[in-house]
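Novice: Return atomic coordinates for the entry below.
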Amino acid sequence: MADNILFTADPVELLDTLREFSFLQPYNLAVFSEREGLVAFRGEKNRMCGAFGENWLCLDGCDKNYKQEIDRAVSERKARIFNCSSGLLNFVLPFQDRDQHIHYLLAGGIRDQATDLEHLETIIRDRQINGIYFLEQWEQLPSTTRLAVKDVIDNIYGVLPLIGDNNYYARVYERTVDLINTISDLGPEIDRAETVDDVIQLLSETLTVLFNIPRIAILYPQGNKRQLILKGLLGLDNGAAIRLGAKSSGVLMQRKGERSLVLRGKQLKSLFPYLDAEHLSCLPLLVDNKLIGFLALFDHELSQRDLMIIELLCSRIAGKLLRLRRRRNREQESQRSRQLLDMVSRLAQLENSQHFHQGLVEMATDLLDAGKGSLMLLDDRREKLAIVASIGMNRQLARNMKLLKGQGIAGRVVITGSPMLVHDIEQDQRVSIDKRPRFATQSFLCLPFRSENEIIGVLNLSDKNNGSAFTVADLKTVEPLLEHAGSLVRRAGTLERASLLEELSSCDSLTGLHNRRFLDQRLDEELNRSSRQKLEFSVLLLDIDHFKNYNDHCGHLAGDKALKKLSHLLRRSAREMDSVTRFGGEEFCILLPETGREPARMVAERIRHGIEREPFYQEEVLPGGRLTISIGISCYPADGDSAEALLEAADRALYQAKDNGRNRIQLFEPTLRQQRIVFI
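Specialist: The predicted structure is shown next:
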């Protein structure tokens, strides 16, 4: 081929074809364009130098030297061999693409065998670098001579006719057919994939094997703003996904109709400033013009043929991802329906308003994965809204927050009866207020809460845990829960009133303690539980000493006050799990779950001693000058396996304590069963 005639070739195809020849294997190759700069690269960057590499051997002035040699090669329309300042051999070979735009092939990364030690020592001294490390790195580079480089150039010119003849195009056609057949054969395997991860794994493996692409990612659109999320598949951090800014996302979203988008240099850095990349091929994943995402291929220049073949793969992958997404949505919808039924069932089992309201807020926040939520109800006059249940809010603040009907967002929703979905509180013209500091995101939901077609309050939800905005789908998801909850409001109130009546029927009117009816029920429950779990429990039967004398001297009103005070002391001394009841008259009973004989004795002694020290009105009229109690103790299962047996045992122990002088405790002993009760 004449030196003054530029040959014509596709830059990327030329680079890939030349790379197959063994005589070019030691070299690092790159193609530059006068219009676009670096077009394609094959080799190790840290072994390149000058304008297209990052070799640590490069000196000041390398770029200038390269520019001069490239300009001369283009001007003379022939290849040039030259040394860089560090002694590396390079050559530049100009050519043109099919549109007659000038390109040049650069090759380098080879040390010149003619470079002497004195030159290397000068470099080491001038650059003030570690000489031993420098020489080690130098020796690792492949070496050649200028004559050998000239032979390489002659070989390139020798194979260039093959690139232009029918044999070359036949090979290209054969390679293209092979790639298309491979992609086609992958179709059934893609269709069999069960999960998105399976599809992504297959995509990554295919691109790596067929096209040797080092770094791959997928960009997913998310939210109403259609911001993109980058998720690394290969060669990138597979940890947390990276959210692109609105501007970067907009650049790509506006060009989603293009078959492929190629970005380089500053334009690429402006979109992905956190990635060390110089080249990006971005292909949209579209199904019926519906964007599923973008396939991002970094640091590998692709020929137009390869891009077209990858487009075929993208089309198949996009279709599968869309089908998997629809299947997942159907499964999620089915799961939400089951979840909703479960929530409604659990709400129906809550028997008081406080638990009902709190349960509703907890279920709504769970349903939409919200970090904060509150339920506000109108007061009896239907003038003010107050928070009755909340999540993620300070309880004291929640209790004190009240809104007039029509005031604020919640007040407006009560009046209009329409839900309000806000994506951005600062941009929404209906609200248009600054972001509230106590909220993490700018999106929220406010829905009217109805019972029997009457608005009784609002449900507020904010701060999605993943940081995204609430959607219309979220609104449609939570509305059925509110509708069902509204139908259960009256039932919860009815149950609460019934529970209150039941509680009143199980309480002693004078002391406020539970009564004998409640004690019988609790004893049966504790017997069943302790029997199943093989636990102990104890029964304390208490009686006020000389209480008839106290009533006779001080009057029944003073006696009632003494009973109330004693009840308060017993309740204060008991654990939360214990049951304190008025057994009858001046007798009391305390049930101690999971408590054996010795711990029960210690509890009883503490109670006895505490009452002995407590002052009572005119107690000096009693023998000993103080109001005291006696306590009998029985323990399950040692002293009985039924309520009647345990109460009888405690009663015998109590009378033994009385018989022994009062103001004392007595554990039941089997011998007490044979003794006659002589105390009256």
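
Novice: contacts, neighbours, all on C-alpha from now
Specialist: OK.

Novice: Please identify the buried residues of stretch 105-123?
Specialist: 105-112, 120, 123 (16 or more other CA atoms under 10 Å).

Novice: for those residues, which one is nearest N83?
Specialist: D112 (8.0 Å; CA to CA).

Novice: now the other sequence, so there's something to compare against:
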Amino acid sequence: MEELMEIIAIVSLIVVILLLLFVTFLMTRIKGLMEVEKNYTIMTKNYSTVTILQEIMVILGNKIPSNKKLERINDILINRFDIAYSTIVERTEQGNIIKATNVPSDLQDKILTLDGSKIFNEAMCQNFPKYVTGLKTLEYPSADERDVRSALMFPLYREDEYRGFWLLEDIRGNTFDNGATVQLSIIKDNITLVIQNNDYAVNLENKTAELEVANKKLEEMANRDGLTGAFNKAFMHKKLDEVFRGNRRSNSIAIMDIDYFKNYNDKNGHMEGDNLLKMLSQLITDSLREDDMLFRFGGEEFVILFSDTERKDAVMVAQRIRQKVADFVFPYEERQPNGDLTISVGVASSPDDATEKQRLLEIADERLYKAKSNGRNQVIGE
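Specialist: Next comes the predicted model:
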């Protein structure tokens, strides 16, 4: 009986030893499988990061606005890393601005100020990422509404200047482990680069716009008469050439001259004569239709171009202007003959009167002379 008990004890010991060996073997295999899975996960993340960086480089090379670039990059990040939310916020002089996000529009305002919240502020100031996670939804504005349980915020710095933040969020806990943080840090630098390039682009656009405005002002000044502000004679010839070259419709011109202008200059001086020219130019300009143009032809003569206007309509407008000048009280006009300052006008039209610029001007000038000869203060259109 004792021998049987010894045999049973020995067999039991052997069984225990075998069980221990088997358990040890299983633990080793499980550990190995976990290591393989871990390595596979990291390799997958590395592969995804490389792929994302390649896609980002393609986007950076596209000639699209920087805002669109950030939106496309953000979409790639959400899809590649399979996360619930990604938001890119830029710090500007006017405050934080969302440049890209998939957070519902009614909750976006709560995201804007998260870099100043108790959870994230210290990390933002010290320029290191802040990762928070939990079994329940996180306790910061809008997290509860979206059931956010993992959040990783990167401050965006460029040359020691805080430029905003990048917030990644997920509805699962423990989404952003240390490996993910490392990979995402690489991508974060490219996001900062896009924001910086956007600054350069905006500055360039602003400078270009300022230059265009300045060029337009210079061009405008080059086309204007320095005294009266009306368009000058050179620009008149340019516009008339354009009209005759590209328009087969009726176009009319009116040449007008101040009656007894020499008398006005002689009695009141050339400075008052110049003031009169400026006042008359403004008065005529205020009387023109939107598409009409006033030119100073020389001395006291002005030309009006009536585009797409038949002669009878041009004569009607010229009559209205003549009457307005006659009714206006100019300084020292009582010293003029008849105690009034007036104008005479000659009108000609194309193609009725002429089909060539120079001949049209000659006909209008002949009719102006006729108006002068017939007693002045009148419009002649035929």
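
Novice: would you turn the buried residues of stretch 105-123 of structure 1 into TSV with distance to T144 of structure 1 and secondary structure?
Specialist: Output for the buried residues of stretch 105-123 of structure 1, formatted as TSV (distance: CA to CA, whole Å; DSSP: H, G, I helix; E, B strand; the rest coil):
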residue	distance to T144 of structure 1	secondary structure
L105	19	strand
L106	16	strand
A107	13	strand
G108	11	strand
G109	10	strand
I110	7	strand
R111	6	strand
D112	6	strand
L120	17	helix
I123	20	helix
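
Novice: so what's the aligned partner of C635 of structure 1 in structure 2 closest to, chain neighbours aside?
Specialist: Alignment note (TM-score structural alignment): C635 of structure 1 maps to S349 of structure 2. Spatial nearest neighbour of S349 of structure 2, chain neighbours left out: S252 (4.1 Å); criterion: CA to CA, 6 or more residues apart in numbering.

Novice: what do you get for L233 of structure 1?
Specialist: Nearest in space to L233 of structure 1, with sequence neighbours left out and distances taken as CA to CA, 6+ apart, is A217 at 5.0 Å.

Novice: can you check K110 of structure 2 too?
Specialist: P141 (5.8 Å).

Novice: got the contact list for the one you found?
Specialist: With contacts taken as CA atoms under 8 Å, 6 or more residues apart in numbering, P141 of structure 2 has the following neighbours: 110-111, 114.

Novice: Then N232 of structure 2?
Specialist: Taking CA under 8 Å, 6+ apart as the contact definition, N232 of structure 2 lies against 223-225, 295-297.

Novice: What's it aligned with over in structure 1?
Specialist: Structural correspondence for N232 of structure 2 with respect to structure 1 (TM-score structural alignment): N515.

Novice: quick revisit: so can I have TSV of the contacts of P141 of structure 2 showing distance to L18 of structure 2, neighbour count and secondary structure?
Specialist: TSV is the format used below for the contacts of P141 of structure 2 (distance: CA to CA, whole Å; neighbours: other CA atoms under 10 Å; DSSP: H, G, I helix; E, B strand; the rest coil):
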residue	distance to L18 of structure 2	neighbour count	secondary structure
K110	61	12	helix
I111	59	21	helix
L114	58	19	helix
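
Novice: mind putting the residues you listed in CSV, distance to G246 of structure 2 included?
Specialist: Formatted as CSV, the contacts of P141 of structure 2 follow (distance: CA to CA, whole Å):
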residue, distance to G246 of structure 2
K110, 59
I111, 57
L114, 61
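
Novice: isn't S567 of structure 1 right up against S509?
Specialist: No: between S567 of structure 1 and S509 there is no contact, the gap being 12.0 Å when judged by CA atoms under 8 Å.

Novice: between the two, which one's more packed in?
Specialist: A side-by-side neighbour count of S567 of structure 1 and S509, using other CA atoms under 10 Å, places S567 first with 20 against 11.

Novice: Now check structure 2 for the residue matching the more buried one.
Specialist: Checking with TM-score structural alignment, S567 of structure 1 has S281 as its match.

Novice: excluding its backbone neighbours, what's nearest its match?
Specialist: T228 (6.0 Å).

Novice: Right, I'll call it a day here.
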